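1. sequence and computational prediction follow.
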Amino acid sequence: MSGYDNNPFADPAGDNPFNDPSVTQATNSNLESVDQFSAFPAHPTDSLAVHTTPAAPYQPAVLQPSTEPSPQATAAAAQANLLRQQEELERKAAELDRREQELQTRGSGVKENNWPPLPKFFPIKPCFYQDFSEEIPPEYQRVCKMMYYLWMFNCMTLFLNLLACLAYFTTDASYGVDFGLSILWLILFAPCSFLCWYRPVYKAFKTDSSFSFFFFFFVFFCQVAIFIIQSVGIPKWGNSGWIAAFTIIGTNKAVGAIMITVAILFTMCAVLSVILLKMVHSMYRRTGASFHKAQQEFSQGVLTNKTFQTAAAGAASTAAQGAFQGNN
């Protein structure tokens, strides 16, 4: 009877392929379907809020410049430095060439004497050439000019001494000796001081000559002693110094005032000469001059002097002739 309870229109159980136990187990399993699968599983929004770190504000990237110059910049700077040095050297070389040409031009031409500055119509012509800016180095020009001014100041003082002695002579005829000697001192000391100590120091500064320095020191030391004697004013010596001035001021105040003025000038000459002597000596020590160099310069100057050579040759020939005649 069980056979009648079955549905005659139902498919036979054995013919339905989906009734297979393996298929039924696979379709009834708890596995998720493929279309519901997500590679990124969902998370609660709260956990995202906790674990999310806020991004920092955006800042543009700034490239820091390199402190070390590039090899190209270093090479360019070195080349520019070399070019600048080359231009400086070329400029100095051109300046030296120009000065050398000027010196050659001056040396080829004959320098006309310009001292003393006499007028052209005067029968006596200048005897010396003098130019501080051309012949004296710049570091010595100031002292050399001061020596020249001292010489002129000395000449003026000697002239005023002559007038003072003349006034002294008018008060008493016995002082005629002083007036005569004052004329002699003016005629003698004015040119001799120029030749004996001013021109040597001018030449010493011009050529850095040790011999000229030593000659100047020897003569100028004597000149300082003469200045001191003139300022003292020993009677009958032809100087209007302090002693002679105080001797006459009691009898004639006007002549005494003139002589006191001259005594002050002589004292100033003595003081200035001592100061300039020290200044020249300090410069002499910086020039490297020495007594040995002075001896060499003197010997070379004497041996190369044509006058000395002629005199020596004449003396040698005379001695040889005398010896030859004596032997005969």
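-> Yep, it's here. Numbers count the residues shown, from 1 in each chain.
2. contacts, neighbours, all on C-alpha from now
-> Will do.
3. all the helices of the protein, residue numbers only.
-> For the chain, applying DSSP state H gives helices covering 2-5, 21-27, 45-51, 71-108, 132-135, 138-171, 176-193, 199-207, 210-232, 242-248, 253-287, 291-303, 306-327.
4. what packs against the longest one?
-> Contact partners of helix 71-108 among helices and strands, from 3 or more C-alpha pairs under 8 Å, 6 or more residues apart in numbering; DSSP states H and E: none.
5. ok, now the second one?
-> In terms of contact count using 3+ C-alpha pairs under 8 Å, 6+ apart, helix 21-27 is assigned no packing partners among helices or strands.
6. if we can go back for a sec, mean neighbour count added to the helices of the chain, as CSV?
-> Shown next, in CSV, are those (neighbours: other C-alpha atoms under 10 Å):
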stretch, mean neighbour count
helix 2-5, 6
helix 21-27, 11
helix 45-51, 9
helix 71-108, 12
helix 132-135, 12
helix 138-171, 19
helix 176-193, 18
helix 199-207, 21
helix 210-232, 19
helix 242-248, 20
helix 253-287, 18
helix 291-303, 13
helix 306-327, 11
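7. got another one to weigh against that:
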Amino acid sequence: MRRTFWRLAVLGIVLFSFPGLAQAEKAYCDLKIEKTVSPSPLVSGQQAVFTIKITNVGTDACPGPTYVVDSGAPGLAFVSASGPGWICIGQTCTYLGSILPGGSATLTYTYTVIASPGASITNCAEVRNNNDRNAANNRVCVSSKVVALPGRCDLTCSVKVSPDPLIAGQPATFTVTVTNVGNAACSLSNQVVVPPISGLSFVSASGVGWTCTQVGGQVICNYPGTIPSNGSATVVFTYNVTASLGTTINFCSNVANKDDTNPGNNECCVRVPVAAGNCDLVCGKKIEPHPVAAGYPVTITVQNVGDSPCPGPTWISDAGITGLTFVSASGPGWTCVGSTCSYAPPSRPAERSR
């Protein structure tokens, strides 16, 4: 009888000391919030991304909705918030799905840093879910210093062409403007390189402060001076258009500097068609001296003011002048029969007279 009593007593102690043997612990939802920021330190005038991770460290699922509110901070200007499965309105985001034990949901907040260098910013966020049994891990804050944007040289370029369209057989100029869009000067080794271009024959290149040479078909121009932030330097390339009427010329140039931090914007191009141009002849008549004296010539000048050559022949006929008697007509390159003359070579650029 005593032995049975002691056996029952020991069993009672065991059940009292380990209640889990009698009843399993109830599962629970427990959301934990974590936050990181990039870059760190923050850079004045630039954007910063705060990444928030919500993890269920409990033993039961956390059904939606789950809310996250990021409070921002003085010195930060809100830009956007988003994440897979999240619906964000302003700085409040809602996750309608269920977060299983060990599972997580991530979202990001983007701000522009408007604080001055030297400031310190603390940004906090909270997570809420009506099923969460532990509020102690529902709030998180990160602090970061604000620094100035590091100095960087960043060259880009633009190109303008004249005339547009190009005229077959005529010269054309391509004006390349090199601009420093960085926040620090670009010094010593600024360079523009134009590769060989089909349909164009190089003539010259020049610009204030630039030294240009043609090497193996490509044209290389160096600017040893300093291009300050938001400053620019211009160089002009002249070519003869050898391409045929109806074709298109693709002119590209590349800029470089050994300190350039952004090579992605170093090329600039322009596509321009080749046209025939226009022949436009004008003529003028001059009689000297005044008043008219016997034996002095009448000079007629024919000039092409168009943008394309005027192929020969070119004819001119003088109807005479009352009070004057025709004697003869002549001029370099002209063939005259009576008062009618023809000129076979192109009349541009030289002016011709008779």
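-> Arrived safely. On a predicted model such as this, the values are computed, not experimentally measured, just so you know.
8. any idea what the TM-score comes out to?
-> Put the two chains on top of each other and the TM-score (TM-score structural alignment, normalised by the length of structure 1) is 0.17; 97 aligned residues with a C-alpha RMSD of 6.6 Å.
9. now do the contacts for Phe227 of structure 1.
-> 266-267, 269-270 (C-alpha atoms under 8 Å, 6 or more residues apart in numbering).
10. of all these, which comes closest to Gln296 of structure 1?
-> Ala270 (32.8 Å; C-alpha to C-alpha).
11. from Gln230 of structure 1, how far off is the closest one?
-> 9 Å (C-alpha to C-alpha, to the nearest Å).
12. what do you get for Ile248 of structure 1?
-> 16 Å.
13. next: Ala164 of structure 1.
-> If you go by C-alpha to C-alpha, the gap between Ala164 of structure 1 and Gln230 of structure 1 works out to 13 Å.
14. what's the answer for Arg84 of structure 1, then?
-> With C-alpha to C-alpha as the criterion, Arg84 of structure 1 and Gln230 of structure 1 are 63 Å apart.
15. same question for Phe189 of structure 1.
-> Distance from Phe189 of structure 1 to Gln230 of structure 1, by C-alpha to C-alpha: 12 Å.
16. show me what contacts Val255 of structure 1?
-> Applying C-alpha under 8 Å, 6+ apart, the residues near Val255 of structure 1 are 164, 167-168, 248-249.
17. out of these, which comes closest to Trp185 of structure 1?
-> Distances from Trp185 of structure 1 to the contacts of Val255 of structure 1, taken as C-alpha to C-alpha, are shortest for Ala164 (13.3 Å).
18. re the thing from before, can you redo the contacts of Val255 of structure 1 as CSV with distance to Phe215 of structure 1?
-> Below are the contacts of Val255 of structure 1 laid out as CSV (distance: C-alpha to C-alpha, whole Å):
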residue, distance to Phe215 of structure 1
Ala164, 33
Ala167, 37
Tyr168, 37
Ile248, 39
Ile249, 40
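19. and of those, the nearest to Lys306 of structure 1?
-> Looking across the contacts of Val255 of structure 1 and measuring by C-alpha to C-alpha, the closest to Lys306 of structure 1 is Ala164, at 46.7 Å.
20. surely the closest one meets Ile258?
-> Yes: Ala164 of structure 1 is in contact with Ile258 according to C-alpha atoms under 8 Å; the separation is 6.1 Å.
21. what's the first helix or strand after the helix or strand containing Val146 of structure 2?
-> Using DSSP states H and E, Val146 of structure 2 falls within strand 139-147. Reading on from strand 139-147 of structure 2 to the C-terminus, the next helix or strand found by DSSP H and E is strand 155-162.
22. pull out the buried residues from that next one.
-> Neighbour counts over strand 155-162 of structure 2 (16 or more other C-alpha atoms under 10 Å) mark 155-159, 161 as buried.
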